[in-house]
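K.L.:
Pasting a predicted model and its sequence here:
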Amino acid sequence: MGAFLDKPKTEKHNAHGEGNGLRYGLSSMQGWRVEMEDAHTATVGLPQGLDNWSFFAVYDGHAGSRVANYASKHLLGHIITHSMGPPGPEGVTPAPAPAVETVKMGIRTGFLKIDEHMRNFSDLRNGMDRSGSTAVAVLLSPEHLYFINCGDSRAVLYRNAHVCFSTLDHKPCNPREKERIQNAGGSVMIQRVNGSLAVSRALGDYDYKCVDGKGATEQLVSPEPEVFEIERALEDEFVVLACDGIWDVMTNEELCEFVKSRLEVSHDLEKVCNQVLDTCLHKGSRDNMSVVLVCLPNCPKVSEEAVKKDRELDKFLESRVEEIIEKAGEEGIPDLVTVMRNLSSESIPNLPPGGGLASKHSVMEAVYKRLNPHREVDGNGVDLEDPW
């Protein structure tokens, strides 16, 4: 379940890059959790002659970060080995790109092999470390997108101005997952495996993978990923990978519409990803948060009109915060939460779709701090002198 801090840690880890006709940005934040258990992978240009392939992934750890961190460094290597075979001698012409079914089988085998490999680590084998991790990824070849999912992190493809594809969350209540769990002698209670674990597929979690007579993919928790192959199209705009700290508070459509609106006002993909995390924090997410945004050639471009509207919205919100504080007068200065509540009851035009007022929290907070420099406000917009 995880313990929580008194106030969220909002410092972010960022990265960005480009190549192979794409750009990417990523951001991760600890948030309200006591530990940061997320990890990620972002690789443009792969070994084994796959220079024009790329790989991105998000890993959402639980009960510790060991499995997530190890997978972020080594899962790709296992996938490539089982898709392409071991590296050949230097100077030898690389083998042709593997067939689609070979790649899909290599991905599945790579997951099973890394899970088997990690099981031999002494701390995981002896139960000193009971960590596990989801994994969601996209492997891009020149012709295909391979979406890979194990757990309840999620990937979406935005194509031709709508959500074209989404991976399926592996939850214990899903009929297929529940059947496997029960066949392995387990149960699903309060939507969790044996009343405890909230995901039905994951790397690690070896306490749930010790049923005699059952194979690796027949255990209470399975390390087997689902792999979906989609042909690339000119209309592809972007792919978003995120952990459930994001999806807990935003739907597929909301997140994609918000990302689209932010891409129309900024080229900076790190900034866009940071805005996603901040917006989810102010929408109420209490989990670690990680997001990877992969922009394809047809991704939304910055629009002068969109930039103008966004600036006008910021100025309007700044003026409204000033007005609310000025009108308070003798009644006393309201805390920022009260200001936000007042504004949420108003009909404000041109708020970012999917993000709403929460996505403009930093604008309003900046005005509030300028007008009330001696009042302390934490990273979630709660006035610490007068918490609600």
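P.N.:
Ah, there it is. It should be emphasised that the depicted structure is a prediction, and the values quoted were computed from it without experimental measurement. Numbers count the residues shown, from 1 in each chain.

K.L.:
drop to CA atoms for contacts and neighbour counts, all remaining ones
P.N.:
Noted.

K.L.:
Now stretch 182-190: buried residues?
P.N.:
A184, G186, S187, V188 (16 or more other Cα atoms under 10 Å).

K.L.:
Straight-line length of it, end to end?
P.N.:
15 Å (Cα to Cα, to the nearest Å).

K.L.:
Which two among the buried residues of stretch 182-190 are spaced furthest apart?
P.N.:
Across the buried residues of stretch 182-190, the longest distance by Cα to Cα is 11.6 Å; it joins A184 and V188.

K.L.:
Compile the buried residues of stretch 182-190 into a markdown table and extend it with columns for secondary structure and distance to N20.
P.N.:
Formatted as a markdown table, these follow (DSSP: H, G, I helix; E, B strand; the rest coil; distance: Cα to Cα, whole Å):
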| residue | secondary structure | distance to N20 |
| --- | --- | --- |
| A184 | coil | 44 |
| G186 | coil | 45 |
| S187 | coil | 46 |
| V188 | strand | 44 |
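
K.L.:
Dump those to CSV, plus distance to V291.
P.N.:
As requested, these are exported to CSV (distance: Cα to Cα, whole Å):
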residue, distance to V291
A184, 34
G186, 33
S187, 32
V188, 29
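
K.L.:
ok, structure two:
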Amino acid sequence: MCTHTATQKPYQLARFFNNQSMALLSPPRLLPLGSGATRICVSKVGVRCAATIAAADGAVTDVSRIRWGSTKLQGPRSEMEDDVIVRSDGLDGFSFAAVFDGHAGFSSVQFLRDELYKECSLAVQGGSVLNSKNIDAIKDAIQLAFTNVDSRLSSWLQEREDESGATATVMFIRNDLLIVSHLGDSAVVISRGGRAEVLTNPHRPYGNNRVSLDEVKRIRAAGGWISDGRICGEISVSRAFGDIQFKTKKNEMLAKGVEDGRWTEKFASRVQFKGDLVTAMPDIYTTELGSNSEFILLASDGLWDYMKSSEAVALVRNQLRQHGDVQLACEALALTALNQGSQDNISVAIADLGKTKWDELPVQGPNILLELSQAFATVGIVSVGIWISSFLVASY
């Protein structure tokens, strides 16, 4: 962390700007260690932070020739509330992968890690429903599983007086078919011949996209309101497991807001709740995986808030072309997001579909327009820094 004061001398400021200019021209450095170890990440401005990299259980499997990599990384936050799991048993040729992103504690994530797979496996009848090709039956089964788990979790949280919650994005994947059940703001991206295809939309109560506008409409119809992009000024995701204060304990939440001075008693008297403000009803997506489908990337918003889907796909492709190790590619992706400024925890799962001969893949050519724009931007920042430092030195 760098601090600056008003008494800093001009030549010190000049040295600062020159150092920042050189940092902008240098790529982030990743200091590699073995999986499960602590790595030191060096950011573009020289900030060092320890990050724990852990491979999830069952990170590699040969179901349908799919190879897996999975990583969870604790960023600058004081607590790790993410988790990622990969399972390849009991689903009749399908693998199961899920990323959980917790908030207000880790309890909900712990519950979901153990229970969501069990409930989903039961609902899809050990995979037979997934293999039926009946889209309506698949959606009904998965939505029922999510609803049942949330009901059980809510009762469990209420007994513990725990107000935690968690988003969850789940993949059921076979070599030729992908089924996604999505709740929250993690995301799934497919690489099709190097082109990034984003399957999911974040459930957030702000923004001008159709999904966000629909979420705001649903929340207001249920008697809620949006303040500073948060439901009742509290939570920035509109679909999640748990979060009982926005489901079964809404009136208690409203009364506590009056006690805490967040709103007036007159305002609270006018609120009439008509439904859950946060819901555990997932969006379901299905897509076929043709010959050009290379890999599937599932990650929490700690990655996507700091990296474009096209950048993530390009990085993973280049990693796999270099060494073919999907676990190493997974770790490199998470570390790159941290080096690009992510302030959140990061969880990633990558499924290499086994359809691409990575050692035969040609080197991906540079994006000339992108590199030129970045170069001009860098030169502009450097020039401004030099001009300011020269002006300050001259006037000193």
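P.N.:
That came in fine, so what should we check first? Small disclaimer: the values here were computed from a predicted structure and weren't measured.

K.L.:
Once they're superposed, tell me the TM-score.
P.N.:
The pair, once superposed, lands on a TM-score of 0.70 when counted by TM-score structural alignment, normalised by the length of the first structure; 297 aligned residues with a Cα RMSD of 3.1 Å.

K.L.:
the longest helix in the first structure is where?
P.N.:
helix 304-328 (DSSP state H).

K.L.:
For that helix, name the packing helices and strands.
P.N.:
helix 336-344, helix 361-371 (3 or more Cα pairs under 8 Å, 6 or more residues apart in numbering; DSSP states H and E).

K.L.:
buried set for the first one?
P.N.:
Spelled out, that is helix 336-344 of the first structure. For helix 336-344 of the first structure, burial by neighbour count (16+ other Cα under 10 Å) applies to L336, V337, V339, M340, L343.

K.L.:
Show me the helices in the stretch 201-350 of the second structure, by range?
P.N.:
Assigned by DSSP state H, counting those that start in this stretch, the helices in the stretch 201-350 of the second structure fall at 210-221, 250-259, 265-270, 301-304, 309-323, 326-339.

K.L.:
What's V180 of the second structure aligned with over in the first structure?
P.N.:
Aligned by TM-score structural alignment, V180 of the second structure pairs with F147 of the first structure.

K.L.:
Ok, T52 of the second structure next?
P.N.:
T52 of the second structure maps onto E11 in the first structure, by TM-score structural alignment.

K.L.:
Let me know how buried M80 of the second structure is, in neighbour terms.
P.N.:
Neighbourhood size, M80 of the second structure [other Cα atoms under 10 Å]: 20.

K.L.:
right, and it touches N345 too?
P.N.:
Yes. With contact defined as Cα atoms under 8 Å, M80 of the second structure reaches N345; the gap is 6.5 Å.

K.L.:
what sits in contact with each of these two?
P.N.:
Q74 (Cα atoms under 8 Å, 6 or more residues apart in numbering).

K.L.:
Now check the first structure for the residue matching I235 of the second structure.
P.N.:
I235 of the second structure maps onto L197 in the first structure, by TM-score structural alignment.

K.L.:
picking up where we left off before, out of the buried residues of helix 336-344 of the first structure, flag the one nearest to E312 of the first structure.
P.N.:
L343 (16.2 Å).

K.L.:
what's the spacing between the closest one and A366 of the first structure?
P.N.:
Taken as Cα to Cα, the span from L343 of the first structure to A366 of the first structure is 15 Å.

K.L.:
Equivalent analysis for R176 of the first structure, please.
P.N.:
49 Å.
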